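*Asks:* Sequence and predicted structure are below.
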Amino acid sequence: MLITLFWTFLKIGILSFGGGFAMIPAIQHEVELQGWLTPEQFSEAVAISGMAPGPLATNCAIYIGKMTMGLPGAAAAVLGMVLPSVVLIAAVARFFYAIRTHRTVKTVFYGLRPVVAALVVVAALRLGFTYFRAEWWTWKTGVSAAIFLLALLGLTRYRMHPLSVILLSALVGVAIYG
């Protein structure tokens, strides 16, 4: 049974793309095929896995493995699920480590840096514009803008740890909006 858990989740880890919710149908198919959980138990597994920190599919593998074979089942399932990604990342890292000093590779990465920064900024702007479109300018959006500017100042000027900024912003949000 442990080997079946391992091979099943290894197959899912190799053949599934998109992560998270994109992998759920493949996991559900295998769980039903093996008869490991009832549909209700599987729904519960997805719900609990979604609430737990970490990747949904990995959490699902751990939960299903634990439900079927206890702790050894959880270990077998999660090992099968993450092994393909770990091997792929290790191979890519080894390849890039070998060519990292090559002039062309360095110039490519220098060219990619501003693009990555632009992608982060665009994602932030889209999130912000969605919020501002919903309520345009109210006292709440003004406070949110002030929190944003203070967070930006704390991160850049005072080099505060991001976790500290997040926690302080959460406390300010509770104090003002709560």
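*Replies:* That came through, no problem.
*Asks:* Every contact and neighbour count from this point should use C-alpha atoms.
*Replies:* Noted.
*Asks:* Helix or strand for the closest residue in space to Arg100 that isn't next to it in sequence, just tell me which one.
*Replies:* Leaving aside its sequence neighbours, Arg100 sits nearest to Lys106 (C-alpha to C-alpha, 6 or more residues apart in numbering; 6.8 Å). Using DSSP states H and E, Lys106 maps to helix 103-135.
*Asks:* what distance separates that helix from the middle of the whole chain?
*Replies:* Here helix 103-135 is found 18 Å from its chain centre; the criterion is C-alpha atoms, centre = their mean, to the nearest Å.
*Asks:* follow-up on the earlier one: please give the number of neighbouring residues around the residue nearest to Arg100.
*Replies:* Lys106 is flanked by 13 other residues according to other C-alpha atoms under 10 Å.
*Asks:* Roughly how far does it sit from Ala118?
*Replies:* Look at Lys106 and Ala118: by C-alpha to C-alpha, to the nearest Å, they are 19 Å apart.
*Asks:* Could you state which residue of this structure sits nearest its centroid?
*Replies:* A centroid search over the chain (C-alpha atoms, centre = their mean) returns Pro55, at 5.3 Å, as the residue closest to the centre.
*Asks:* if you skip the residues just before and after it, what's nearest to that one?
*Replies:* Here the residue nearest Pro55, using C-alpha to C-alpha, 6+ apart, is Gly20, at 6.4 Å.
*Asks:* take the one below as the second:
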Amino acid sequence: MIYLRLFWEFFKTGLFAIGGGMATLPFLHDIGEATGWFTQAQLMNMLAVSESTPGPIGINMATYVGFTVAGVPGAVIATLGEVTPSIIVILIIAALLRNFRENRYVDRAFYGLRPASTGLIGAACVSVVLEVLTNIVVASPETGLFNQFQLGDGGLAGLISWPGLILAAVLLALTNWVKPTKNLHPIVFIAASAVVGVVFRFAGV
């Protein structure tokens, strides 16, 4: 049953997460809340690993979650669940595109999907920023439409996660404004961030 659940959850994610890999994050957050397979903090770790590895982030996330839940078979099944809707939809669109390319209703449908994609990606970005750069806990309510936001144990005094904020600011400067480093390959910054994280953790920061 765990394999069927994995396939179904990621099939829904692949079907409705319009706008690319980052748009899967709200769905993954709901999966974690509904199944207990992973916490929000673990989801952020999965996102970091998925962003650091080759391939589409949505598929990487599906593979990571599937492996975490049910090993290699779970990784395969979750990945299949993620890509199956895209394959089906692309085959249908490819078969019908010639007839519907100039259809005004199709054009208007895509016009409506664009802001939906933007909203999903924006919600994912907000969750990532709150989780990584602050100590605000984002929780999905059992009822209602809106997430709940709660301060961590440190209260207002510990609102900002200063190590995360400093690291983000340094990386922003190094990748955009410092000439010797801004053209370096992203893997350099990923490796450096991993080292800094290990140092911070051992230092108890």
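*Replies:* Structure received. Predicted model only: the values in this text are computed from it and were never measured.
*Asks:* The helix or strand hosting Phe9 of the first structure: average distance to aligned residues in the second structure?
*Replies:* Using DSSP H and E, Phe9 of the first structure maps to helix 2-15. With mean C-alpha distance after the TM-score superposition for the first structure, helix 2-15 of the first structure departs from the second structure by a mean of 0.6 Å once superposed.
*Asks:* by contact count, what packs against the lengthiest helix in the second structure?
*Replies:* Ordering each helix of the second structure by length in residues (DSSP state H) puts helix 57-100 first. Applying 3 or more C-alpha pairs under 8 Å, 6 or more residues apart in numbering; DSSP states H and E, we find helix 57-100 of the second structure packed against helix 2-16, helix 40-52.
*Asks:* so after the helix holding Lys106 of the first structure, what's the next helix or strand?
*Replies:* helix 139-156.
*Asks:* How far away from the center of its chain is the helix or strand following that next one?
*Replies:* The helix or strand immediately downstream of helix 139-156 of the first structure is helix 162-177, counting by DSSP H and E. Relative to the centre of its chain, helix 162-177 of the first structure is centred 22 Å away, using C-alpha atoms, centre = their mean.
*Asks:* repeat for stretch 40-50 of the first structure
*Replies:* Worked out by C-alpha atoms, centre = their mean, stretch 40-50 of the first structure lies 18 Å from the chain centre.
*Asks:* Then stretch 96-108 of the first structure?
*Replies:* For stretch 96-108 of the first structure - counting by C-alpha atoms, centre = their mean - the centre lies 28 Å from the chain centre.
*Asks:* That one spans what distance, first to last residue?
*Replies:* 12 Å.
*Asks:* Also stretch 13-30 of the first structure?
*Replies:* 12 Å.
*Asks:* Show me what that stretch is in contact with.
*Replies:* 8-9, 12, 42, 46, 55-57, 80-85 (C-alpha atoms under 8 Å, 6 or more residues apart in numbering).
*Asks:* Arrange the residues you listed in TSV, one row each, with distance to Gly173 of the first structure as further columns.
*Replies:* Below are the contacts of stretch 13-30 of the first structure laid out as TSV (distance: C-alpha to C-alpha, whole Å):
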residue	distance to Gly173 of the first structure
Thr8	45
Phe9	41
Ile12	41
Phe42	36
Val46	30
Pro55	27
Leu56	28
Ala57	32
Gly80	41
Met81	38
Val82	37
Leu83	40
Pro84	41
Ser85	38
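*Asks:* Return the member of those nearest to Ile64 of the first structure.
*Replies:* Phe42 (8.0 Å; C-alpha to C-alpha).
*Asks:* tally of neighbours for the residue lying closest to Ile99 of the first structure once chain neighbours are set aside?
*Replies:* Excluding its sequence neighbours, the residue lying closest to Ile99 of the first structure (C-alpha to C-alpha, 6+ apart) is Val105, at 7.0 Å. Look at Val105 of the first structure: counted by other C-alpha under 10 Å, it has 13 neighbours.
*Asks:* Can you verify my assumption that Val105 of the first structure contacts Tyr97?
*Replies:* No - if you go by C-alpha atoms under 8 Å, Val105 of the first structure and Tyr97 don't touch, sitting 10.6 Å apart.
*Asks:* In stretch 43-57 of the first structure, which residues have enough neighbours to count as buried?
*Replies:* For stretch 43-57 of the first structure, the buried set under the neighbour-count rule, 16 or more other C-alpha atoms under 10 Å, comprises Ala45, Val46, Ser49, Gly50, Leu56, Ala57.
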